[in-house]
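S.K.: Below are the sequence and a predicted model; questions follow.
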Amino acid sequence: MAIRESIDKFFNNHSETKDKHWDKQLQTRYFKTTKDRAFKIVEAYFKSKPGCEIIAISDEHGEISCNLKLRKKVFITATIIMVKPFRTAVDFSVTTESVLPFDLGYSHKLIPKLYADLKKEMTLVD
């Protein structure tokens, strides 16, 4: 990890996952399931989460947007895409809402927690 990336990690209020992310924790996770099943699991997860309010659901685009109020208020967009039969990608985009322009790594730390919770419901593909 370069110094610039370390600084960006803490002095930023937005984090998102992608296939080739410099941080292994923020790389896209693939699950052994269909898009519809993964979509229902992610939707049910957010509905069951205390302090979570689902803002928008787009089944045709595979996106779920919600506001989550834990220690801080965060806006989360989950994108679910089936890339192959029984290989579905789940990506997150997390933005922390605060008076400061940075969140000291809060959004960066939240994404691995979301993946860990989803891993309990779906089988992870290596």
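M.R.: Yep, that arrived.

S.K.: Every contact and neighbour count from this point should use C-alpha atoms.
M.R.: OK.

S.K.: Tell me the secondary structure at Leu110.
M.R.: Three-state assignment for Leu110 (DSSP: H, G, I helix; E, B strand; the rest coil): helix.

S.K.: what's near enough to touch the residue with the shortest distance to the centre of the chain?
M.R.: Centroid-nearest residue in the chain, with C-alpha atoms, centre = their mean: Phe92, separated by 2.7 Å. Phe92 is in contact with 16-17, 76-79, 111, counting by C-alpha atoms under 8 Å, 6 or more residues apart in numbering.

S.K.: okay, pairing it with this:
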Amino acid sequence: MSIKYTIQKIFGKQMETKEDHVDEKLRTHYYKSTKDKVMKEIESMLNQKQGYTVKSISEDHGEIIVNINKGKRAFMVITVIMVKPFRTAVDISVSTESLLFTDFGYSRKTIYYLYEEMNKRMTFVGTSLGEKLIQN
């Protein structure tokens, strides 16, 4: 892992996933489903979790805005994009509200936990498939 990521991991209050993230667990996750079904499943999952409040859902933009009030307070944006039929990408961004300079890995662990839950509820295809989709 890079030095920049290690410093961000230790001293950061915000973490997000992306296609080519250094941490393999924080790479974009792909599911075998449509955008609408994935959004509904994520919404259902979050509504069942104590301390998670879905603030807004924009189906046009594929975004779910969530406040986390359990443990540390945090703000989360989940982005859902259908890249081709029955191949949907999910990215997550978590920002922790804290007076300290760090959240002690809370945002990163929250993303790990949510991806694990999504993988149990939906058909997981893989991570970082964006480049492979463009080539096909």
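M.R.: Received, thanks. These numbers were taken from a predicted model, which means no experiment stands behind them.

S.K.: Assumed the residue nearest to the centre of structure 1 was part of a strand.
M.R.: Yes: judged by three-state DSSP, Phe92 of structure 1 forms part of a strand.

S.K.: which residue packs closest to it, ignoring adjacent ones?
M.R.: Ala78 (4.7 Å; C-alpha to C-alpha, 6 or more residues apart in numbering).

S.K.: Give the burial count for the one you found, as a bare number.
M.R.: For Ala78 of structure 1, the neighbour count with other C-alpha atoms under 10 Å is 20.

S.K.: Over to Ile55 of structure 1?
M.R.: Counted with other C-alpha under 10 Å, residues neighbouring Ile55 of structure 1 total 12.

S.K.: Same question for the one 3 residues further on.
M.R.: Per other C-alpha under 10 Å, the neighbour tally for Ser58 of structure 1 reads 11.

S.K.: Help me confirm that it comes into contact with Ile64.
M.R.: Yes: between Ser58 of structure 1 and Ile64 there is a contact under C-alpha atoms under 8 Å: 6.4 Å.

S.K.: Count the residues that sit near Met1 of structure 1.
M.R.: Counted with other C-alpha under 10 Å, Met1 of structure 1 comes out at 7.

S.K.: show me what contacts it?
M.R.: Here Met1 of structure 1 is in contact with 22-23 (C-alpha under 8 Å, 6+ apart).

S.K.: Kindly report the same for the one 10 residues further on.
M.R.: Shown here is Phe11 of structure 1, whose contacts under the criterion C-alpha under 8 Å, 6+ apart are 101-105.

S.K.: switch the cut-off to 10 Å
M.R.: With contacts defined as C-alpha atoms under 10 Å, 6 or more residues apart in numbering, Phe11 of structure 1 is in contact with 5, 100-105.
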